[in-house]
Structure formats: structure tokens, C-alpha cells
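> Based on what follows, work out the 3D shape:
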Amino acid sequence: MQNRKLKIGIVVGEVSGDTLGAKLIRRFREQGIDAEFEGIGGPQMIAEGFKSYYPMDILSVMGIVEVLKDIKKLFAVRDGLVATWTEHPVDVFIGIDAPDFNLRLSKSLKQKNLPIKTVQYVSPSVWAWRQGRVHGIKASIDLVLCLFPFEKVFFKKWDVPAAFVGHPLASQLPLKNPIVEAKQELGLVTDQKHIALLPGSRRGEIERLGPLVLDAAQIISQQHPEYTFLIPAINDARKQQIESLLAQYPESLKSKVKLMENTDTESKIGRQVMNASDIVALASGTATLEAMLLHRPMVTFYKLNWLTYHVVKFLIKIQYYSLPNIIAGKKVIEELIQRDATPERLATEICKLIDIEAAKIQSMQHLTMHKQLLSSNSEDPVEAILNILQ
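Down below sits the predicted model:
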């Protein structure tokens, strides 16, 4: 298989997937494997020579109601990729995260009886909810690449081929992480206290959660005027959207809020802002893992469309929503979901972490989990992918 150039299809739907995809492409090249990559990718993957047929943002849709609005467009993208790879097959298709789209794409490729191996990189949360999906995964996926060891254990019970490849951030982010240096990197005053506000990176998330974090910031600013708020914007569109929201608030708050715009292809401004902040308040998602691995005290929150939420809550099989709590198997950070996600509750929970002792305890718990993720035995994702090709 390695005597000719491999053709690898990859599809990602958001920034975190773009980061994983770019690292995977580099890993193939570092091992001297001649390969070309195509599908749907973001700026980091494109910078590595990836050929993207559609913009990554086309898949950045969350929630049942929200997906229904764009269902025709999503089907057209899926059918377009199937048509391309039917005429010019790739050796392996790797869906990175975006499971609702990528698992359906893998199923479509299998139904065509194409000579294409299928990989899902980042396990869908079948261990958390909608466990019946594992049967579909078993039928359409040749290999699941898992970021956490408990995921491989779950798939083993269902006889689904899986490899624990570790979370790249666990080894990438250092165990010692001075906040002063992080503030200096962003040109911030080092003795100024900062609270990071991350309402999400998608347009819909900022629509739903932007007012929540700004209302909470207004409450905190009145109680603790010594704090400044940092909000990252991954691109100019998101920056303009946040600025438009912020324009509705009084000057007393606007003067305390600093928008931090992304300036490089790695889209790492969110991580930089969290790293430079004394406290982090963020939308529940993969960013909670980043905040944990940065050892920053945090509060997480989320709100879905009311119909989406009422459907989802009956399907959830786990006690917690955020990765730090799931990994720990107990409540390490506060989760404010749906009705609990009010400006008053968010402000209260953030203010609790202004207590240095409470913040220190949480940070130490994050460090312990970081060490646990590093100590587990992981496999090389490239080697695992090559094994199914051979």
C-alpha cells in the first residue's frame, strides 16, 4: 500500500476538527508516507496542502431544529462527495468529529460497495446518549480512533474495531503553564485580572449565548470592577457579530470588554485567551477540555433550541455534560444547562472562583486529570489507519 501515493479523504466541520486534521496530515508526512488529501477542511488543513471541495463552515450546524433548516444543503454536500469518490475513489475516508454528517457519509460510501476503508476520528458520544447508534457505526465504520481510554473500552463491548490514540492536546499542552507568560503573549497587563468569556465559535451559538455572557459580565463588573473581560473571535464575521451585540450595552461595560481577534491560520485565539485568563466561562464543548488542560478554573454553560433540548434530555445516558466532569466521573466544574444558564447564575458561579482557594482546588484537579491522560498507553493514529488498509 505504501509503494504508491495514498489518496485520503477527510471531512471536518469545525475548528477543533481542522486542528486534528492538520496534525494528522503532518503525521503522515513525518513518517514518510506519500499521500494526498482531499474533502472538506479548514484553513489549517488547507495550509498543509489539503484540497477542500466545500467550505468547512457548511457543516457547522448544531441541534435538531437547526439541522432541519439546512438539511437539503447538507444532503447535497454528502451526495457531491459520494459522487466525487465514486468516480475517483480515495483509499480511506476519515471523518473527523461531525458524526451526524460523517457517519451518514461513511454509510453512503459502504452502500456503493466502493473499495474505501472508513475511519471515524473522535468517537461519537454513543457512550453518553443514543447508544443504539453503535450498531450503525459497526456496520459502516472500519475503525474508530478514540481520544479517551474509556471510549475504547465501550467499543470493545460492542465488538467495534477501535484504537485509543490519545488526545493530542494532552501531550501538546505543558504541565507547567504560567499565566504571566500567557498574558504577555497577548500583550495584556500582567497584573490585571481577566475573565475569559467564550460563547462558542459558531454564529448560532453566539446568537444564543452572547447575550448570556455579556449580561453576566455586566453583573460581575458592578461587584468586581477590577476585572476585565476577554472574548475571542475566530474570524472577522464572528468579531462583527460580537461587536454588534456589545453595541447594545452601556459604555461602562464596553470599556471593560476586550475583543481578541484571531491572527493566524491555527485559529488558536480561544486557547490563548483562556490561557491568559484567571477564570474561564465557556460554552460546553471541546473547549472545556482545553481549559482543563490549561489548568484554568472554569464554569461551563449551554442552551439549545427548546425543542432540541427536550428531545435530547430523554436520550442522555450520563450524569454530566462537560468533558472534565465525564473524565473525572464526578462534578469538578459547574455546569449551567438550559434553564440554569441565566446571567445571574453564571455571574454567581464565576464570582465563586474569584475566591483564590476555590480556584486553586479546581486547578489542581485539572492537573491531576491531565497527568492521567498522559499516563495511559496510546496508539499511533497513522499506524492504526495503515493497518486497516493492509
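
> Going by C-alpha atoms from here, please, whenever you check contacts or count neighbours.
Will do.

> which ones are touching the most centrally placed residue in the chain?
Per Cα atoms, centre = their mean, the C-alpha nearest to the average position across the chain is that of T286, at 3.4 Å. T286 makes contacts with S16, L323, as judged by Cα atoms under 8 Å, 6 or more residues apart in numbering.

> Helix, strand or coil: sort out I350 for me.
I350 carries the three-state label helix when classified by DSSP: H, G, I helix; E, B strand; the rest coil.

> Assign the closest residue to it other than its chain neighbours to helix, strand or coil.
Distance criterion Cα to Cα, 6 or more residues apart in numbering; nearest residue to I350, sequence neighbours excluded, is V299 at 6.6 Å. In the three-state summary, V299 is assigned as strand, counting by three-state DSSP.

> Ok, R296 next?
coil.

> what residues are up against it?
For R296, the set of contacting residues under the criterion of Cα under 8 Å, 6+ apart consists of M274, N275, S277, D278, I279, V280, Q362, S363, H366.

> hmm, 6 Å instead?
S363 (Cα atoms under 6 Å, 6 or more residues apart in numbering).

> measure it to V122 for me?
Using Cα to Cα, to the nearest Å, one obtains 24 Å as the distance from R296 to V122.

> got it, and F93?
Counting by Cα to Cα, the gap from F93 to V122 is 14 Å.

> Can you show me the strands along the protein?
Read by DSSP state E, the chain holds these strands, from start to end of the chain: 6-11, 35-41, 51-55, 92-96, 117-121, 143-146, 162-164, 193-198, 227-233, 257-261, 279-283, 298-302, 334-337.

> To check against the first, give me the structure of this:
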Amino acid sequence: MIAGEPSGDNLGGALMAGLKELAAPGVEFMGVGGPAMAAQGLESRFPMEELSLMGLWEVLPKYRALKERIAQTARAVAEAQPDALITIDSPDFCLRVARQARALNPSLRTIHYVAPSVWAWRSGRARKMAQVIDHVLAILPFEPPLMQAAGMSCDFVGHPIVADPVAGKAEAAAFRAANGIAPDAPLVLCLPGSRQTEVSRLGPRFDEALMRLRDRVPEIRVVIPTVRGVSALVHDMARRWPTAPVVVEGAGEKRAAFAAADLALAASGTVSLDLAANNVPMVIGYDVAPLSRFIIGLMLRTDTVTLVNLVSETRAVPEYLGRNCQPGPMSRALYRLIEDPEARAEQFAAMGKTMERLGRGGEAPGLRAARSVLAAISSGPRPR
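Coordinates of the predicted model:
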């Protein structure tokens, strides 16, 4: 099993727990992972953090070392002759390992956890992946036909969001009280992203949109959940406010803030599912550098990138992307969510449908993934 970043490590840990439940005591693991996989008994061959790199300028200085890690890991997989190699997200590293390991051991069964987002752009990635991957564990319900069309078997195993803890009403009320937020004050989450480039680009626009909303609804309060890597930027943004927003960083505080919120202005990404899990109506905004915007515009294959819209097959969540990511339209969309019960009701219905389709109320995703893995192993390698 190979995971290259924290989200993959969490998926791997849950999958390992499921495999131990279904296949214990005979199951054994080897590979690369983080603390969640270590808690299930994996001794990582090297620190997973070596693989947590993003961007050309981060990768280039370590390219030679990463290339050697790929070769070392592929040799270890081939020598171990496992029942399956399970790669988890991080395709730049994982699929290169799978390719080299398959070259050394052509009968190796290969399984990849998290399908590439070919529904959005770069559809050729699935066909390329099918050259080295037999079976895919998908976390979005509309992905299996896309993977099967590319030549791989695929099961939808549920999205990890359905297993994440959600704060209750008591925690939400305690959060408001602890931060001096009146029980009836509209509470808006501001979520400008988790990377410095995102916060630098989106932060000022989100800031201005919320300032305009405050002019129309003076009693609103703003909470900005953030992460350590962008905390300084977020605090700088918060200092502009006459009534300082509450900035929260800890996991418990974030859960309570989501439970206490009435609406949100958020960057595009999986955070829309966190908001859906907490039944928080949202407005989505996102932009990238002009050249990236142009390239993505040429390749984009869908009229929405918001997962709540895609999974629910609605367009209930308003999104403002690229040149449309401007304070005025986003502020007006937020105001509509405050003033228009029908707009809120439409989102509540879409969010409920989304969580149902992602697996809420069913078997835990880790256990579903484990069943899929065991079925794939028992069926043998696919014909080539």
C-alpha cells in the first residue's frame, strides 16, 4: 500500500482497518504511509512526507531523489510478490511505481484508490492509468462508468466525508457563546483555500464581498477556518475588519464553527462537501493565474466544478469562477441566501441528496473499500 499525502493516509488507514476486519488474522501490509496507516500496523519504508510535494519548483530540486524512491519502491513491491499493490491518490508517484513494479512482475494485481477527475478535465488520464491499473476504488458515484470505459474495473466505495465526525447543536451553541456571537446573528464562514496562492488571490475578493454583505446586514459575524501554512495570511486579512472575524485552526473548533454557521463563501474544492455534511448553504468562488485560467478553460468538460452540484445533479450552489470571481456578484449571492428561503431550501435539498449518494447512512467507506479489494483479488488479474 502506498499513500503520499495526509488525505491518502487517512483513506489507507480506514481501508486497512476494513481489511483486518474482513480478512484477519491473515492479512499483512507493507508499503509507504503516514500516522493513520501506522496505527493499523504499517511500517513505512520511508517517511511519507518525502512525497508531499506540489508544484514544479518544489519537485525539481528533489527530482533525482524521488526518481530513486520510485525505483526502490517498485523493486520492493516486485520482490514481495503481494496479492495486490494498492496505490492511494498521489498519481505522479504512485502510478510510476505501479508501472515499474508491473514491468518487474507482470502478474501483479494493481488497485488504485481515488479515480482521477476525468469528468472535469484531461479525460486521457484514465486511459493512461488503465495501462498499469486493474481496478479502481471510486469515491464519487458517477465515476465507475468512466473508469470502466477506459478499461478498468471500478467500484464506488463511498466518500470519506460520510465517516467524518460532525459537531452537534450543543457544540455549535458553545462555539457561539465562547466567541461572543449572538445565537441569532447570521454567521458566515469564509474559506479562501488552504494554499498560499489561493489565499493571496481569493482572500482580498472574499474579504471585499463580505464587507459589502456587512454593509447590508450589519449584524453578520464572520469565522475563518484555516490551516497552519496560511494562518499568517489569514490573520492579515482579518485585521482589516472593523469587527474582527474569528480565526480558528484546531480540528475541534473547525467542526464547531461549521455546525454553528448559517452560510459560507468558499473556494472551490472538497470543502463544499464539508459544508454539505453540516447543511451550510454556500457560494463558491475560485480563480487561478491568467495563463492557467486559459488552459483550464480549453480543457474543462463540465459546466460546474462544485461537487455538490455534480453529485446531486443540480445547479443549486452558485459559483463564480475565473473572471466572474468578483466581490459584487458573490456578495449579492450571499445576501440572497440570507433573504430568500427558496434559495436556501434548494441548497438543503441538494446537500441532502449529495450526502445520501456519497454513502451517508450506509456501510463505512473503509469497509466497502476492503470488500472491493478482496473481490478484486479473488477474481484474479484482468485479461490483457
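
> TM-score for this pair?
The pair, once superposed, lands on a TM-score of 0.82 when counted by TM-score structural alignment, normalised by the length of the second structure; 365 aligned residues with a Cα RMSD of 3.1 Å.

> The strands of the first structure: which one's closest to S244 of the first structure?
Ranking those by distance to S244 of the first structure, with Cα to Cα as the measure, places strand 257-261 first at 11.9 Å.

> For the residue nearest to I350 of the first structure, grab the count of nearby residues.
V299 of the first structure is flanked by 26 other residues according to other Cα atoms under 10 Å.

> Report the separation between it and N325 of the first structure.
When distances are taken as Cα to Cα, V299 of the first structure and N325 of the first structure turn out to be 11 Å apart.

> against the first structure, where does stretch 258-269 of the second structure fall?
Correspondence between stretch 258-269 of the second structure and the first structure is established over residues 274-285, with TM-score structural alignment as the criterion.

> a markdown table for the strands of the first structure, including distance to F28 of the first structure?
Formatted as a markdown table, the entries for those read as follows, by distance: least, Cα to Cα, whole Å:
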| stretch | distance to F28 of the first structure |
| --- | --- |
| strand 6-11 | 10 |
| strand 35-41 | 8 |
| strand 51-55 | 16 |
| strand 92-96 | 13 |
| strand 117-121 | 15 |
| strand 143-146 | 15 |
| strand 162-164 | 17 |
| strand 193-198 | 33 |
| strand 227-233 | 31 |
| strand 257-261 | 31 |
| strand 279-283 | 33 |
| strand 298-302 | 35 |
| strand 334-337 | 38 |
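
> Quick one: closest of those to A384 of the first structure.
That would be strand 162-164 among these, by Cα to Cα, at 7.0 Å.

> which bit of the second structure covers that closest one?
Per the alignment by TM-score structural alignment, strand 162-164 of the first structure matches residues 154-156 in the second structure.

> Touching the matching stretch from outside, list them.
Taking contacts as Cα under 6 Å, 6+ apart, the residues outside stretch 154-156 of the second structure that touch it are H135, V136, L137, A138, I139, P141, P144.

> one more time with 8 Å
Outside stretch 154-156 of the second structure, the residues that touch it by Cα under 8 Å, 6+ apart are 135-141, 143-145, 147-148, 372.

> JSON lines for those residues, including neighbour count?
Shown next, in JSON lines, are the contacts of stretch 154-156 of the second structure (neighbours: other Cα atoms under 10 Å):
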{"residue": "H135", "neighbour count": "26"}
{"residue": "V136", "neighbour count": "32"}
{"residue": "L137", "neighbour count": "26"}
{"residue": "A138", "neighbour count": "22"}
{"residue": "I139", "neighbour count": "22"}
{"residue": "L140", "neighbour count": "22"}
{"residue": "P141", "neighbour count": "18"}
{"residue": "E143", "neighbour count": "21"}
{"residue": "P144", "neighbour count": "20"}
{"residue": "P145", "neighbour count": "15"}
{"residue": "M147", "neighbour count": "24"}
{"residue": "Q148", "neighbour count": "17"}
{"residue": "S372", "neighbour count": "21"}
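
> between these, which is closest to L210 of the second structure?
Distance to L210 of the second structure across those (Cα to Cα) is lowest for L140, with 31.7 Å.

> Kindly provide the distance from the aligned partner of A350 of the second structure in the first structure to V280 of the first structure.
For A350 of the second structure, the aligned position in the first structure is occupied by Q365, per TM-score structural alignment. Counting by Cα to Cα, the gap from Q365 of the first structure to V280 of the first structure is 15 Å.

> Same question for G39 of the first structure.
G39 of the first structure is 34 Å from V280 of the first structure, where distance means Cα to Cα.

> same thing with Q184 of the first structure?
When distances are taken as Cα to Cα, Q184 of the first structure and V280 of the first structure turn out to be 18 Å apart.

> Which of the two has more residues huddled nearby?
Each of Q184 of the first structure and V280 had its neighbours counted (other Cα under 10 Å), and the higher figure belongs to V280 (25 against 12).

> correct me, but the more buried one touches V213?
No. The pair V280 of the first structure / V213 is not scored as a contact, 11.1 Å apart, by Cα atoms under 8 Å.
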